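A.B. asks: build me a structure from this.
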Amino acid sequence: MLAVFAVIGFIIGFSKTSIGGVAAIGVAVAALVMPAKESTAAILAVLIVGDLVAIRFFGRHVDWSLLRSLVPAVVPGLVLGTLFLAWVSDEVLRRSIGAMILALVALQLWARWRRDGHEQGRRSRADHPLMAAITGTAAGFTTMTANAAGSVMTLYFAAKGVDKARFVGSFAWFFLGVNLAKVPFSVGLGLMTWADVGRAVIVVPAVVLGGLAGRALLRRLRQEQFEVAVLLGSGLAGLLLVTS
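C.D. replies: Have a look, this model is predicted:
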């Protein structure tokens, strides 16, 4: 099991410093080797380690104005996610989140297809306060239920045209706060234990290696390539959750 979590740790570290949606691949792998609800808590500490690694590399690029519009809506999403976890089955949980991610990817692909000559209009819609509220709530819900909010946030940041360094830096700070906020909810549901924390400590080297690999890739990707990779990673994560 530790070997599996080392692989998951590498994937998470890689995603935190490069293509955010790819983290959901690690989530899907964890859900395949243990019950889905338990897996969400089991990798929470690993995700926090990944956030810290990403902050070490890209934290100075954070855009606080971008995050301030999202944070107020996250807490309602966390509460809704906690209630959902209390009664939904593992299978329904995985497939619901996967279907949501695939729908968001399809919407973003449609927006990219239509954006030629309408770039400013696309940006203005993404800047609407209602879009920030919807994204914040969806991020809180999906991160609490399946640690899959990375795909939600990557699609939102991509729609706003956030450059890749600011993207990764803001992403890291946002999820460090959100993941720390999830800890009491997970403990209250009886899902997170000290064993999960110990496992995260053991796989720290794998997370750091993944973070270094992700940073190396990010430096080589052009902005357009980065946006395409984000969509592909999110789509793959959604498919894994729906079919696992």
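A.B. asks: could you use CA atoms for every contact and neighbour count after this?
C.D. replies: Fine.
A.B. asks: how about the strands of this protein, start to end?
C.D. replies: With DSSP state E, there are no strands along the chain.
A.B. asks: of all residues in it, which one is nearest the centre?
C.D. replies: Against the mean C-alpha coordinate of the chain, by C-alpha atoms, centre = their mean, the closest residue is Gly150 at 1.7 Å.
A.B. asks: and the closest residue to that one other than its chain neighbours, how far from Ile101?
C.D. replies: In space, and not counting its chain neighbours, Gly150 is closest to Gly21: 5.0 Å by C-alpha to C-alpha, 6 or more residues apart in numbering. Separation of Gly21 from Ile101 (C-alpha to C-alpha, to the nearest Å): 10 Å.
A.B. asks: what touches both of these two?
C.D. replies: Common contact partners of Gly21 and Ile101 (C-alpha atoms under 8 Å, 6 or more residues apart in numbering): 151, 234, 237.
A.B. asks: circling back: which ones are touching the residue nearest to Gly150?
C.D. replies: Listed by C-alpha under 8 Å, 6+ apart, the contact set of Gly21 reads 15, 148, 150-151, 154, 230-231, 233-234, 237.
A.B. asks: alongside the first, I'd like the structure of this one:
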Amino acid sequence: MLELDFSTLQWILLAVCGMLVGMSKVGVPGVSMLVVPTLALIFGGKASTGILLPMLMMADLFGVGYYHRHAEWKYLWKLLPWAFVGIGIALWVGEVVNDTWFKNIIAILVFLCIGLMLWRDRKKGQNLFPDTWWFSATMGVLGGFATMIGNVAGPIFAIYLLAMHLPKNSFIGTGAWFFLIVNFSKFPLHIFVWKTINLDTLTLDLMLLPAIAFGAFAGIKLVQKISDKLYRTAVIIVTALSAFLLLI
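C.D. replies: The predicted structure follows:
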């Protein structure tokens, strides 16, 4: 049973997490990476995934609402079956490790995704991979595993779409549909298998909906005013520090 008697600081952190989740779904890349270790520190590794998932699902609706017509479904059909394989592997791993190891796995995945973000930036504009089944399979399995274990598949999926050379709106629209489908598919697994979602956790998520909505609308304005370089540097540094705390 989840107690809702959080400290003032914890409520502030939860509200900020809700805002960042909302912002991440309307074109502010990478910002939700900070949410993952923050929630893991508050609730524990495995339990935090059940808190975060409904937040992401609500935010996904905002993202699909804005960009649903721009999705490139041929790439989704290539990726989704393999993503579900990755989810199945992560589901098993989550059942056999304790919470300490769960948090360690999340931290390692966060560091991996930060590395992928930095590597992607250095290789921007280069044709890194061909449009082959094995690349779709590899990224799909990795993405599915990362999204089930820690909801951190964003950078992995971004690398796949960048390799396909999608334009901006198609990039956002395809990602929006991918995560909506995957996240809604994970929902019953969290309820019946991991048992990390219940009425108490859903109550907390609904209480954070105004913060998620505010973040979604504020993100559209914010991304126009902050330089991409400054923003990404700040996100990477703070996220790396937060992930490091999970290993302590």
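A.B. asks: TM-score them against each other, please.
C.D. replies: The TM-score (TM-score structural alignment, normalised by the length of structure 1) is 0.83; 236 aligned residues with a C-alpha RMSD of 2.8 Å.
A.B. asks: coming back round to it: run the contacts of Gly21 of structure 1 past structure 2 and keep the common ones.
C.D. replies: Counting by both residues aligned by TM-score structural alignment, their matches' C-alpha atoms under 8 Å, structure 2 reproduces these contacts from the contacts of Gly21 of structure 1: 15, 150-151, 230, 233.
A.B. asks: in TSV: the residues you listed, plus distance to Ala106 of structure 1.
C.D. replies: Shown next, in TSV, are the kept ones among the contacts of Gly21 of structure 1 (distance: C-alpha to C-alpha, whole Å):
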residue	distance to Ala106 of structure 1
Ser15	21
Gly150	16
Ser151	12
Val230	13
Gly233	13
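A.B. asks: ok, back up a step: any idea how far Val207 of structure 1 is from the residue nearest to the centre of structure 1?
C.D. replies: Noted for Gly150 of structure 1: a distance of 17 Å to Val207 of structure 1, by C-alpha to C-alpha.
A.B. asks: next: Arg125 of structure 1.
C.D. replies: Taking C-alpha to C-alpha, one finds Arg125 of structure 1 at 36 Å from Val207 of structure 1.
A.B. asks: the two - which one has more neighbours?
C.D. replies: Taking other C-alpha atoms under 10 Å, Arg125 of structure 1 and Val207 do not tie; Val207 has more neighbours (32 against 13).
A.B. asks: my read: the more buried one touches Ser15, true?
C.D. replies: No. In this structure Val207 of structure 1 lies outside contact range of Ser15 using C-alpha atoms under 8 Å: 9.8 Å.
A.B. asks: check contacts around the counterpart of Ser186 of structure 1 in structure 2.
C.D. replies: Alignment note (TM-score structural alignment): Ser186 of structure 1 maps to His190 of structure 2. Each residue near His190 of structure 2 by C-alpha under 8 Å, 6+ apart is listed here: 50, 196-197.
A.B. asks: taking those residues one by one, which sit in helices?
C.D. replies: Of the contacts of His190 of structure 2, the ones assigned to helices by DSSP state H are Gly50.
A.B. asks: nearest to Ile220 of structure 2 among the contacts of His190 of structure 2?
C.D. replies: Gly50 (26.9 Å; C-alpha to C-alpha).
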